[in-house]
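[1] 3D model of this:
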Amino acid sequence: MGESGLQAVVVTLCAPGPDRAADREALVAAVAAAAAVETAAVRAGRVCPHCAGTDHGRPWASVHGTAVGVSLSRTTGVLAVAVAPATVGVDVERVSRVGAAPLDVFTPGELERAAGDAALLAACWAAKEAVLKRDGRGLRVDPLSVDVDVAAGTARFEGRDHPVTIHRPAPDLVLVVAAGGLPVVVEGSLSGECEHLGAVVGDRDGVLGVGRPGSRGTAERPAVGIGDEHVGVRHHPRFEREQEARPGA
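    Have a look, this model is predicted:
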């Protein structure tokens, strides 16, 4: 990808929008805000890597003709959109949902390190999804092939450690970004769950950290509602994600 003006991953969290018809417009707005350009400079859409359909599939976007990385995720009551200077994967999960639906996708190391902690297991699951979204194959790849070390901020996949940034924007939420160790800016607000979000998380090694609130001017930038990401993958049989069980999801 070329120069887009982006220096970090910008993730917006917000409540779901009214319908999927607003997805493209919202994606354009999010990319324009992150890249500090007018919406007229942005092109965006979806394309399925398997059938080439444009009514579903992976999101894509460009700024002044230069491709930027985008990734979308949703869980109950929350939407997340990531905009990055390069390929990115994002996932947001409810800790309570993962805790209530135990998965058979955790490695022995993950189970040992988590020691039954639902928040750590949720972070592991979200990191698996984020890494596999960035990879492009999604859950067509066995999640057991990804081994996540939350404390180290890494996910081992296909023989190498991928840095992941892990953030807890609310007590029942975990957000994970896979972007090769780029810094991550989290923006937006979730009414009734947490106060205004505005933090720089992660560092060159992808280890969780929290920076100064408002470092990207989030009070001035409105939250944008984005639909869920369809990456042409099947859902794991033990964990069917809410609002994503549609063709091509």
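[2] from here on, contacts and neighbour counts on C-alpha atoms
    Fine.
[3] which residue ranges of the protein form helices?
    Shown for the chain, the helices assigned by DSSP state H span residues 23-35, 95-100, 108-114, 118-135.
[4] neighbours around residue 83, how many?
    When neighbours are counted by other C-alpha atoms under 10 Å, residue 83 registers 30.
[5] which ones are touching it?
    Counting by C-alpha atoms under 8 Å, 6 or more residues apart in numbering, residue 83 touches 9-11, 30-31, 34, 68-71.
[6] would JSON lines of these with distance to residue 96 and neighbour count be doable?
    Converted to JSON lines, these look like this (distance: C-alpha to C-alpha, whole Å; neighbours: other C-alpha atoms under 10 Å):
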{"residue": "9", "distance to residue 96": "27", "neighbour count": "27"}
{"residue": "10", "distance to residue 96": "26", "neighbour count": "24"}
{"residue": "11", "distance to residue 96": "22", "neighbour count": "25"}
{"residue": "30", "distance to residue 96": "28", "neighbour count": "27"}
{"residue": "31", "distance to residue 96": "31", "neighbour count": "29"}
{"residue": "34", "distance to residue 96": "31", "neighbour count": "24"}
{"residue": "68", "distance to residue 96": "33", "neighbour count": "25"}
{"residue": "69", "distance to residue 96": "29", "neighbour count": "21"}
{"residue": "70", "distance to residue 96": "27", "neighbour count": "29"}
{"residue": "71", "distance to residue 96": "23", "neighbour count": "28"}
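[7] I have a second one here; can you model it like the first so I can compare?
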Amino acid sequence: MKTDDVLDAFAAGKISKEEVKRVLLGNTFVDAGCAKVDHCREYRTGGPEVVYCEGKTPEQVAVIMSEIVKCSGRALGTRATQAHFNALPAECGAEYDPVSRLIIVDGPERPAIGKIAVVSAGTSDLPVAEEAAKTAEFLGSRVERHYDCGVAGIHRLFSVMDEIIDASAIIAVAGMEGALPSVLGGMAVPPVIGVPTSVGYGANFQGLSALLAMMNSCAPGVGVVNIDNGFGAAFLAHKINLKR
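    Just a heads-up that it's a prediction; the model follows:
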């Protein structure tokens, strides 16, 4: 029984307080064997449990995501492969995006809230940018994408600034020297979440140089997540969006 159903039944006098406590305690997580699935995470944090697929077998991903779908009707898997997707039962209704490497099981359509702008420096940053954009959309935020707006042709960024400045949060995805978040931080009111990517030549050190550049940004109002962590940026941006 879902939490809302339990509370409705209690309000209607159909079940006792003891029964409510028993059901709610049982609903906190389900032991699926390979994982303890946290069904109450969205109530605590504003976002559901998301399955990090990398390092898990296709069978494990199928078990975990099926359990989440059974409870909530929707689920998200990150860093997934085609093999992970193929293992899911057809009744899940899952879709796989090979660019963002996301498995998405979407429930009933919900109105999107607010606005998050996802800005990427180059086309090579697209996989991380799309992970961020699609994750934020799954969580319930409205997303606007502005891709290939890096500082090597900064006029491209200037051409879309009017569409960015009214966002609740800006996710800036960049590799190479990682300059994009600093530029946005110096031009826009919304908080900027920098996502360094592993895109770049040897001295980029697989994203380390971009990470350090973003962390040392001169512009105030810039925060940084881990290398290639589009998911983490999206979750943070969505939480900011919820408060606007």
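[8] need the TM-score between these chains.
    Laid over one another, the chains give 0.26 as their TM-score (TM-score structural alignment, normalised by the length of structure 2), with 113 aligned residues with a C-alpha RMSD of 6.3 Å.
[9] ok so, going back, just give me the closest of the contacts of residue 83 of structure 1 to residue 123 of structure 1.
    Nearest to residue 123 of structure 1 among the contacts of residue 83 of structure 1 is residue 11, at 16.6 Å by C-alpha to C-alpha.
[10] who's in contact with the residue lying closest to the closest one once chain neighbours are set aside?
    Leaving aside its sequence neighbours, residue 11 of structure 1 sits nearest to residue 82 (C-alpha to C-alpha, 6 or more residues apart in numbering; 4.3 Å). By C-alpha under 8 Å, 6+ apart, the contact list for residue 82 of structure 1 reads 9-12, 69-72, 88-90.
[11] and after whatever helix or strand residue 133 of structure 2 lives in, which helix or strand comes next?
    Per DSSP states H and E, residue 133 of structure 2 falls inside helix 126-139. Proceeding C-terminally, helix 126-139 of structure 2 gives way to strand 141-146 as the next helix or strand, assigned by DSSP H and E.
[12] which secondary structure elements does that following strand sit against?
    strand 113-120, helix 126-139 (3 or more C-alpha pairs under 8 Å, 6 or more residues apart in numbering; DSSP states H and E).
[13] mind listing the helices for structure 2?
    With helices called from DSSP H, structure 2 shows them at 3-11, 17-27, 41-45, 58-72, 82-87, 126-139, 155-158, 161-164, 180-185, 208-215, 230-242.
[14] tell me which of these is the most buried.
    Most buried of the helices of structure 2, by mean neighbour count (mean count of other C-alpha atoms under 10 Å): helix 180-185, with a mean of 26.
[15] kindly check the end-to-end length of stretch 46-61 of structure 1 for me.
    With C-alpha to C-alpha, to the nearest Å applied, stretch 46-61 of structure 1 spans 9 Å between its terminal residues.
[16] returning to that earlier point: tilt between the helix holding residue 133 of structure 2 and strand 141-146?
    Interaxial angle, helix 126-139 of structure 2 versus strand 141-146 (axes from the mean of the first three to the mean of the last three C-alpha atoms, to 10 degrees): 160 degrees.
[17] mind giving me the packing neighbours of helix 126-139 of structure 2?
    Under the contact definition 3+ C-alpha pairs under 8 Å, 6+ apart, helix 126-139 of structure 2 sits against strand 75-78, strand 113-120, strand 141-146, strand 169-174, helix 230-242.
[18] residue 18 of structure 2 is nearest to which of those?
    Closest of these to residue 18 of structure 2 is strand 75-78, at 30.5 Å (criterion: C-alpha to C-alpha).
[19] of the helices of structure 1, which stretch is the most buried?
    helix 118-135 (a mean of 26).
[20] helices and strands around that helix, which ones?
    Looks like helix 118-135 of structure 1 contacts strand 89-94, helix 95-100, helix 108-114, strand 146-149, strand 154-157, strand 160-170, strand 173-178 (3+ C-alpha pairs under 8 Å, 6+ apart).
[21] quick one on the thing from earlier: just the ones of the contacts of residue 83 of structure 1 in strands?
    Judged by DSSP state E, strands contain the following of the contacts of residue 83 of structure 1: 9-11, 68-71.
[22] farthest pair within the residues you listed?
    Greatest spacing in those, by C-alpha to C-alpha: 11 and 68 (13.4 Å).
[23] for the helices of structure 2, could you give me a markdown table that also reports distance to residue 105 of structure 2?
    As requested, the helices of structure 2 are exported to a markdown table (distance: least, C-alpha to C-alpha, whole Å):
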| stretch | distance to residue 105 of structure 2 |
| --- | --- |
| helix 3-11 | 21 |
| helix 17-27 | 21 |
| helix 41-45 | 16 |
| helix 58-72 | 8 |
| helix 82-87 | 11 |
| helix 126-139 | 9 |
| helix 155-158 | 33 |
| helix 161-164 | 29 |
| helix 180-185 | 31 |
| helix 208-215 | 32 |
| helix 230-242 | 16 |
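[24] distance-wise, check residue 114 of structure 1 relative to residue 120 of structure 1.
    Separation of residue 114 of structure 1 from residue 120 of structure 1 (C-alpha to C-alpha): 5 Å.
[25] can you tell which of the helices and strands packed on helix 118-135 of structure 1 is closest to residue 124 of structure 1?
    Across these, closest to residue 124 of structure 1 is strand 146-149 (C-alpha to C-alpha), at 5.6 Å.
[26] mind putting the contacts of residue 82 of structure 1 into JSON lines with distance to residue 97 of structure 1?
    Listed next are those as JSON lines, based on distance: C-alpha to C-alpha, whole Å:
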{"residue": "9", "distance to residue 97 of structure 1": "26"}
{"residue": "10", "distance to residue 97 of structure 1": "25"}
{"residue": "11", "distance to residue 97 of structure 1": "22"}
{"residue": "12", "distance to residue 97 of structure 1": "21"}
{"residue": "69", "distance to residue 97 of structure 1": "28"}
{"residue": "70", "distance to residue 97 of structure 1": "25"}
{"residue": "71", "distance to residue 97 of structure 1": "21"}
{"residue": "72", "distance to residue 97 of structure 1": "19"}
{"residue": "88", "distance to residue 97 of structure 1": "24"}
{"residue": "89", "distance to residue 97 of structure 1": "21"}
{"residue": "90", "distance to residue 97 of structure 1": "18"}
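[27] sweet, I'm off.
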